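*Asks:* give me the fold of what follows.
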Amino acid sequence: MAATLKDIIEKAAAVIVERGHVVAFSGAGISSESGIPTFRDRGGLWDRFEAGSSGGIVGVIASYPEQAADILEELLITLRNAVPNPGHFALAELEQLGLLDAVITQNIDNLHRDAGNTRVHELHGNIYRLRCLACGKKGFRKREEFLAEFDRLIHVMRSKRISDIFSLMPSCECGGMLRPDFVSFGEPVQELHDSVNAAERCRVMLVLGTSGVVYPAAAIPGRARDAGAQIIEINPQKSALTRTAHYYLQGQSGIVLPKLVEEVIKKLP
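*Replies:* Okay, here's the model as predicted:
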């Protein structure tokens, strides 16, 4: 008889309690449960630009100001309404229990930090963090301050006057232009070295809401497994990573992950 979801949750929880040192690897699925659209998947936001677009977000704004304004406006509307879901809070609880070492995420929405996770490796950056194009310094903006700045920028982008657009971009104390620190066209992923190190040190990896087709990020669960970690996947449908998983829990992260953490708590000594 095939194992039920409850059976698999109990087995996966036992592995987490026995082995500890969990690292979560999250993709767009966990954010989509909070209303955040996908960016790189087919039909996602970046699919609206021509193939081969480059120059990062600044190059996109310069080349396609009106189109970029539409997309940024859509993104900011969703960011205003997005809050962490039960899956995010379950990961924060795992960290508080001393079982979760880190979160590796492909999402840029800051929801893991908002939920309470403190050790987050963001492969595609963070939209609320700004980076200076001159000196490279990074820093977070307050949420409402950031959203207000980009409201003004979007309005000017529709004028298509490039000089006006860039005059509104925030500036660093060194005088350089600040840009949102998320990965766009032609840019390498961030924090890959730290993410791989975390994956290779963990004893359990939770794979959450990712299709496993965007590289180099998709290689990370395999690195964890090769180093001896047990892989627990939570996804509504099987993914390209399911074959590497020791346990597959079918369902949304926001539903299944809290049940898994509840079972973990029951099994703690």
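*Asks:* switch to C-alpha atoms for all contacts and neighbour counts from now on
*Replies:* OK.
*Asks:* could you pull out the strands for the stretch 1-150 of the chain?
*Replies:* Remark: strands assigned in the stretch 1-150 of the chain by DSSP state E, counting those that start in this stretch are 22-26, 100-105, 120-122, 125-132, 138-140.
*Asks:* want to put them side by side, so please do this one too:
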Amino acid sequence: MVNRDKIFEASAMIRHSRRVVGFTGAGVSEESGISTFRDPNGLWNRYSGGASGGIMGILKRHPEAANELFSEMLQTFKSCAPNPGHYAFADLEKMGYLKSIITQNGDNLHQDAGSLKVFELHGNLFRFRCLDCAQKKHFPKDELFSFVENILLNIKQFSIAWVMPYLPSCECGGKMRPDIVTFGESVHQLDEATEEVCKCDLMLISGTSGMVYPAAALPVDAKKNGAKLIEINPNESTLTARCDLFLPGKTGEILPEIVKEIQEMRE
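*Replies:* Next up is the predicted model:
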């Protein structure tokens, strides 16, 4: 059950802040049906060796699982949509409180819900980057789904050499790869995200374990710079002890209540 006192306290904190920044992790997307690595049926325990190295690590150890993995991902992203938590973040931006979102998710759901200023530390599944000129292109979802379906008709087991001919071509003639961060690669937009953190006076943390770096260092930096931290999570994370307010529960249930309370305060 949502604690009304905490809803009121969080609403007041947001209203009295000059610059709120959202910080979201896989738990927010999980509420839209996208499983996390650490789910009971997640990638950590479905394949030997766990998810060390992420998707690419699994494909390297289990190339025969490529069709199963990609088919599952395709169906997941075809059926998922923004949940009430995503829309609540967008509402806070429209109301003028939330200045930006820093997310570890690459599913584009914040943008689909209407958020305009989103920093994607781990990239975006619907954007490709040229391997030659580094130009980026965002693909419409239906176009990308058709592209993946075409690959699935032919794939038997995964290898970089096998998949290269199927990658889309850039205007320069080079091949384009998904613009997502795989294990061992540098995160995206870290400088921009760090600048947002330095300017915020309140960070709204949702759906993250606080275990993936360098992303997990950003709330710590915000706290060091004097910002207050509000966390919404079903369970305590490694960041909870640093937070000024912790609201246990799902983002999609709690954040809309906070938005509603703020709207009532403004009337």
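*Asks:* any idea what the TM-score is?
*Replies:* Aligned and superposed, the two chains score 0.90 in TM-score terms (TM-score structural alignment, normalised by the length of the second structure); 265 aligned residues with a Cα RMSD of 2.5 Å.
*Asks:* one step back: could the strands of the stretch 1-150 of the first structure go into JSON lines alongside distance to H246 of the first structure and mean neighbour count?
*Replies:* Shown next, in JSON lines, are the strands of the stretch 1-150 of the first structure (distance: least, Cα to Cα, whole Å; neighbours: other Cα atoms under 10 Å):
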{"stretch": "strand 22-26", "distance to H246 of the first structure": "14", "mean neighbour count": "26"}
{"stretch": "strand 100-105", "distance to H246 of the first structure": "18", "mean neighbour count": "25"}
{"stretch": "strand 120-122", "distance to H246 of the first structure": "24", "mean neighbour count": "22"}
{"stretch": "strand 125-132", "distance to H246 of the first structure": "29", "mean neighbour count": "21"}
{"stretch": "strand 138-140", "distance to H246 of the first structure": "38", "mean neighbour count": "15"}
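*Asks:* any idea whether L153 of the second structure is helix, strand or coil?
*Replies:* helix (DSSP: H, G, I helix; E, B strand; the rest coil).
*Asks:* do the same with the one 4 residues further on
*Replies:* Look at Q157 of the second structure: counting by three-state DSSP, its state is coil.
*Asks:* wait, it sits on P63?
*Replies:* Yes. Contact criterion Cα atoms under 8 Å: Q157 of the second structure and P63 qualify, at 4.8 Å.
*Asks:* going by length in residues, pull out the top helix of the second structure.
*Replies:* The single longest helix within the second structure, with elements called by DSSP state H, is helix 251-266.
*Asks:* that older thread, out of the strands of the stretch 1-150 of the first structure, which is closest to A148 of the first structure?
*Replies:* Proximity to A148 of the first structure, assessed across the strands of the stretch 1-150 of the first structure by Cα to Cα, is greatest for strand 125-132 (12.0 Å).
*Asks:* where in the second structure does the closest one fall?
*Replies:* Taken onto the second structure by TM-score structural alignment, strand 125-132 of the first structure occupies residues 123-130 there.
*Asks:* average offset between that stretch and the first structure?
*Replies:* In the superposition against the first structure, stretch 123-130 of the second structure averages 0.5 Å from its aligned positions (mean Cα distance after the TM-score superposition for the first structure).
*Asks:* tell me which residues in the longest helix along the first structure are buried?
*Replies:* Longest helix in the first structure, counting residues (DSSP H): helix 65-81. For helix 65-81 of the first structure, burial by neighbour count (16 or more other Cα atoms under 10 Å) applies to 65-69, 71-73, 75-76, 78-79.
*Asks:* next, the mean deviation of that helix compared to the second structure.
*Replies:* Averaged out, helix 65-81 of the first structure is 1.6 Å away (mean Cα distance after the TM-score superposition for the first structure).
*Asks:* what residue lies at the spatial centre of the second structure?
*Replies:* In the second structure, the centroid-proximal residue (Cα atoms, centre = their mean) is N105; its distance is 1.6 Å.
*Asks:* how near is that residue to E261 of the second structure?
*Replies:* Using Cα to Cα, to the nearest Å, N105 of the second structure is found at 27 Å from E261 of the second structure.
*Asks:* picking up where we left off before, out of the strands of the stretch 1-150 of the first structure, which is closest to T242 of the first structure?
*Replies:* Taking these one by one with Cα to Cα, strand 22-26 is closest: 13.3 Å.
*Asks:* what's the mean distance for the closest one versus the second structure?
*Replies:* Strand 22-26 of the first structure sits 0.5 Å off on average (mean Cα distance after the TM-score superposition for the first structure).
*Asks:* give me the stretch of the second structure that that strand matches.
*Replies:* So strand 22-26 of the first structure sits over residues 20-24 in the second structure, by TM-score structural alignment.
*Asks:* quick one: the matching stretch to chain centroid distance?
*Replies:* 11 Å (Cα atoms, centre = their mean, to the nearest Å).
*Asks:* residues contacting it, please?
*Replies:* Residues from elsewhere that reach stretch 20-24 of the second structure, judged by Cα atoms under 8 Å, 6 or more residues apart in numbering: 14, 89, 97-105, 196-197, 200-208, 219.
*Asks:* what's the answer for stretch 225-234 of the second structure, then?
*Replies:* Against stretch 225-234 of the second structure from outside (Cα under 8 Å, 6+ apart): 10, 27, 198, 200-208, 219, 222-223, 240, 242-251, 254.
*Asks:* now do the helices in the stretch 1-150 of the first structure.
*Replies:* Shown for the stretch 1-150 of the first structure, the helices assigned by DSSP state H, counting those that start in this stretch span residues 5-19, 28-32, 56-63, 65-81, 86-96, 111-115, 143-157.
*Asks:* okay then, goodbye and thanks.
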